[in-house]
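Peer 1: Let's see this in three dimensions:
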Amino acid sequence: MRLTVVGAGYVGLVSACCLAEMGNQVCLLEHNPARLQALQQGRVPIYEPGLEALLQQVLNRQLQVTGNVSLALNEPELILVAVGTPSQADGNVDLSQLWQLAEAVQEHLRHPTVLVLKSTVAVGTGDALQAWFEQRAIPVQVVNNPEFLKEGAALEDFRRPQRILIGAEDAAAAAIVERLYVPFTRNQARVLHMRRREAEFSKYAANAFLASRISFMNELAELAEHVQVDIEAVRQGIGSDQRIGRHFIYAGCGYGGSCFPKDLRALSHLGRSQGLPLPLLSAIEQRNERQKQRLIDKLEALLGSHWYGKRVALWGLAFKPDTDDIREAPALVLLRALLARGATVQAHDPAAMPAVAERFPEAVASGQLQLCNEPYAALENAHALCLLTEWKLFREPDWLRVMQLLAEPRVLDGRNQYDPGQLATMGFVYLGIGRGGLASERRNRAAA
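Peer 2: Presented below is the predicted three-dimensional model:
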């Protein structure tokens, strides 16, 4: 098929490359000059395992990257829309880029086409866009086809989707979109058809539900610390129930990224716009913000409240492993508190350090924030090690080397990744999240 993907951000770039890999002729439209130049040279401006190799495989073969709007919108069979829809102050999504695209389609389109919304949009956006095109007699059918890509596993998710939602009022347009996914659904029928509004709502509902599981476990984890219960044992106990399952029930330092926070705010805004309070959604957000702040409480339990002159090692800065995305990352909450209180921070992250350097240029320039090229360099003379992102690189450290490098053997495990018994035996002071059944956790909480 001949198709155009608008927007070379995370969703658009992954979609364009995977669809080109299957033999489609794909035109990727990008307006940002720096990003456009990088892509045309085969360089990916984001961190996603395997994506740059795939781009180089399809570039200038099945995939053309351009900034020419007329070329991109002239006569595609499909237009996949992956423009940004950021949060506004009130939680609603900013659809300005989408409406700018609609005007460009009006100006440049020469043949009937199907416009497929991959961007996460407010419920009712597809209907409003369809009405806009019909009022102007523009031959476009709007379909909502939400993305469910996980950062760090996006190629696998696109190539082997668990489900494909097609929200459309026009059966012919829905059939065209379904045909696009045939190479990805040969082994199992995963295509679900519904109306546009239902597809739009489904994306929000999925992310809100997953976020609720995380906040639920984090709330129980705090209670567990007060009643001498290890939340990890509880996680295993409830995760073995098939009705619950094992996914998204890990206590930790909260969720971040571009999807869960933004989509929860948008869903809450939708409720307010209908005069309907949604206290459960508000509670999920409030719990998550508290969970990030609990990192500060935990470190105070280890180091006391005066951090001036202390050195603290951070392992992990991205909001999750296998990405360089630091948007609303829990690590940044602790990092800001450390810098504000005069601590020196020594940090390592396999992918996110350039983004952190750009976010905190003054701290980097002054030396208060030191971004280290390898994990152990971050430990030298530090008074505590804080694990904040569960990269594989950090799973099995050399604890004898860690002990030798740290000024004080203190570990804040924000992801419950380490064995508290092993560390206690070696002489470490350990704090995790919800490890209230552990003697070391109880002693540190009592002393705080």
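
Peer 1: CA only for contacts and neighbour counts going forward, please
Peer 2: Fine.

Peer 1: The longest helix belonging to the chain: which residues count as buried?
Peer 2: Counting by DSSP state H, the longest helix found in the chain is helix 196-226. Within helix 196-226, the residues scored as buried using 16 or more other CA atoms under 10 Å are 196-204, 207-208, 211-219, 221-222, 224-225.

Peer 1: so how far is residue 211 from the residue positioned nearest the centre of the chain?
Peer 2: The residue lying closest to the centre of the chain (CA atoms, centre = their mean) is residue 257, at 3.6 Å. Residue 257 sits 12 Å away from residue 211, going by CA to CA, to the nearest Å.

Peer 1: To compare with the earlier structure, here is another sequence to fold:
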Amino acid sequence: MSARHVAVIGTGYVGLTTGACLAFLGHSVVCADADPHKVERLRGARVDILEPGLPERVREGLEAGRLEFTGDTAAAVAEAEVVFLCLPTPMGAGGAADLAAVEAVAGQVRDVLRPGCVVVNKSTVPVGTCERVAALLGRADVSVVSNPEFLREGRAVEDFLHPDRIVIGAADQDAARRVAGLYAALDAPLVLTDPASAELTKYAANFFLAMKLSFANNLAVLCERFGADVADVTEGIGRDPRIGPAFLRPGPGWGGSCLPKDTHALLTVCDRSGVDFPLLRATIETNVAHQRRLVERVAAACGRGAEGSLHGVRLALYGLTFKAGTSDLRDSPALAVARLLRERGAELTAYDPALREERPDLSDLVDLVDDPVRAAEGAAACLVLTEWPQLRDVDWAAVAACMSGHEVHDWRNLLDPDVLARTGLSWRGIGRPAAARVA
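Peer 2: Here you go, the predicted model:
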């Protein structure tokens, strides 16, 4: 493998992981970001993203002289052989992906890219974006390639260095080989294809994962109806290699920085292109309906009056991040449920082990506290919304003593009902009998 000069534009989860890991693989990497405060902190090896292994990779790259950070995008790309665009593509009007950041950077670097440079779209973008970026660059001597990321938050470094596959879409096969060469040290299947196929692969993957989660959540409802145990059912079907066990655990709905925006973006693409995809639409609608169903369950158990009003009812929320192992709140299903509860008048106090240091402004939604027992003070019920393993070690006897009610709605099937029962608390999971033991 020959070392390359690489520029990475954007230092979010994808950009910072990409830059730090490429430096770890021996390349010379310059990461650019428009936020001067972030750049200054990264120069000092201070990583604000909660991501195992990432601070170490950043520190190693800086100390080895293979990784640097700048706020000057033009300077970053001037000597680069390969430029990665790792920019946000949030949900825009009507659900479409907002490509403003990608298009703005293309305009900024157009005149400073060196001849023969390869520009790589690593952001999740709609089909046709490679062609769009190429048109914005207007450089016949520069190739544009799609190389979508498949990184899981909380395991991003591991996923980058031990990928299931590397997908590269390019019209220019020499450019594709050059991008593939960056990953030569990794033992992973290589999928070489055209740009449109690579772009669609990313959306198709996230849609399929969202569909499995919606399926698991509806399956849990079916298990409750017939007295079955969803943990046993999903183990039974997950051992079929055609299905697999991943993404079959029910919860309070799916969310995060990718699945919601990508499923909506794909649905918008389908609508605009005249392709009817009812399964995609049902996947999204099922997720919303599932969250409303869970809120109704709380109202039925803790609400006041014939209509089950939650006005003034205090509830404790355990977990706000969209999954354990990250501090990311973007499109968190926990926050979606919290908003529905607030709409019903509930008073919410929350505890999340990842949010004790950085306190996001959630004051209009929840009162965030640093102690799980304090969160439960006066609560009619506790709701487990994120699968933090630390919640198993909570002093549940102390929680029971300070609650006004006795119910724990474990929407991650995380806790052991017997442990709670010994403190006088009643456990209710999703798709599981009340007597079920949680592994």
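
Peer 1: Mind listing the shared neighbours of residue 257 and residue 211 of structure 1?
Peer 2: Common neighbours of residue 257 of structure 1 and residue 211, counting by CA atoms under 8 Å, 6 or more residues apart in numbering, are absent.

Peer 1: and stretch 198-206 of structure 1, how far from structure 2 on average?
Peer 2: Superposed on structure 2, stretch 198-206 of structure 1 shows a mean distance to its aligned partners of 0.5 Å (mean CA distance after the TM-score superposition for structure 1).

Peer 1: Next up, the contacts around whichever residue in structure 2 pairs up with residue 95 of structure 1.
Peer 2: Correspondence of residue 95 of structure 1 to structure 2, assessed by TM-score structural alignment: residue 99. Residue 99 of structure 2 makes contact with 88-90, 125, according to CA under 8 Å, 6+ apart.

Peer 1: my read: residue 385 of structure 2 touches residue 410, true?
Peer 2: Yes - the pair residue 385 of structure 2 / residue 410 is scored as a contact, 7.3 Å apart, by CA atoms under 8 Å.

Peer 1: the more surrounded of the two?
Peer 2: A count of neighbours by other CA atoms under 10 Å puts residue 385 above the other of residue 385 of structure 2 and residue 410, at 30 against 23.

Peer 1: picking up where we left off before, from the contacts of residue 99 of structure 2, list the buried ones, please.
Peer 2: Buried, going by 16+ other CA under 10 Å: 88-90, 125, out of those.

Peer 1: So what's the residue count around the corresponding residue of structure 1 for residue 283 of structure 2?
Peer 2: When structure 1 is aligned by TM-score structural alignment, residue 283 of structure 2 is paired with residue 284. Counted by other CA under 10 Å, the residues lying close to residue 284 of structure 1 total 21.

Peer 1: I figured residue 284 of structure 1 was touching residue 210, is that so?
Peer 2: No - look at residue 284 of structure 1 against residue 210 with CA under 8 Å: they stay out of range, at 10.3 Å.

Peer 1: tell me the contacts of residue 413 of structure 2?
Peer 2: Contacts of residue 413 of structure 2 (CA under 8 Å, 6+ apart): 251, 429-430, 432, 438.

Peer 1: What's it aligned with over in structure 1?
Peer 2: Per TM-score structural alignment, residue 413 of structure 2 is aligned with residue 416.

Peer 1: Quickly find the element holding that match.
Peer 2: Counting by DSSP states H and E, residue 416 of structure 1 is held by no secondary-structure element, helix or strand.

Peer 1: just residue 294 of structure 1 next, same as before
Peer 2: helix 279-303.

Peer 1: okay, the helix or strand just after that helix sits on what stretch of structure 2?
Peer 2: Sequence-wise, the next helix or strand downstream of helix 279-303 of structure 1 (DSSP H and E) is strand 311-315. Taking TM-score structural alignment as the measure, structure 2 aligns residues 314-318 with strand 311-315 of structure 1.

Peer 1: Just give me the mean distance for that stretch relative to structure 1.
Peer 2: With mean CA distance after the TM-score superposition for structure 1, stretch 314-318 of structure 2 averages 1.5 Å from its match.

Peer 1: Identify the residues contacting that stretch?
Peer 2: 346-352, 372, 375-376, 378-386, 391.

Peer 1: Can you flag which of these belong to strands?
Peer 2: Among the contacts of stretch 314-318 of structure 2, the members found in strands (DSSP state E) are 347-351, 381-384.

Peer 1: Could you check which helix or strand contains the nearest residue to residue 420 of structure 1 once chain neighbours are set aside?
Peer 2: Nearest non-adjacent residue to residue 420 of structure 1, counting by CA to CA, 6 or more residues apart in numbering: residue 430, 6.5 Å away. Element membership for residue 430 of structure 1, per DSSP H and E: strand 429-431.

Peer 1: Which elements pack onto that strand?
Peer 2: helix 279-303, strand 410-413, helix 420-426, helix 439-447 (3 or more CA pairs under 8 Å, 6 or more residues apart in numbering; DSSP states H and E).

Peer 1: Buried deepest among these, which one?
Peer 2: Of all those, strand 410-413 carries the top mean neighbour count, a mean of 24, counting by mean count of other CA atoms under 10 Å.

Peer 1: Next up, the contacts around the aligned partner of residue 327 of structure 2 in structure 1.
Peer 2: Taking TM-score structural alignment, residue 327 of structure 2 has residue 324 as its aligned residue in structure 1. Shown in contact with residue 324 of structure 1 (CA under 8 Å, 6+ apart): 46-47, 318, 351-353, 355.

Peer 1: same deal with residue 62 of structure 2?
Peer 2: 43, 45, 68 are the contacts of residue 62 of structure 2 under CA under 8 Å, 6+ apart.

Peer 1: rerun that using 7 Å as the cut-off
Peer 2: residue 68 (CA atoms under 7 Å, 6 or more residues apart in numbering).
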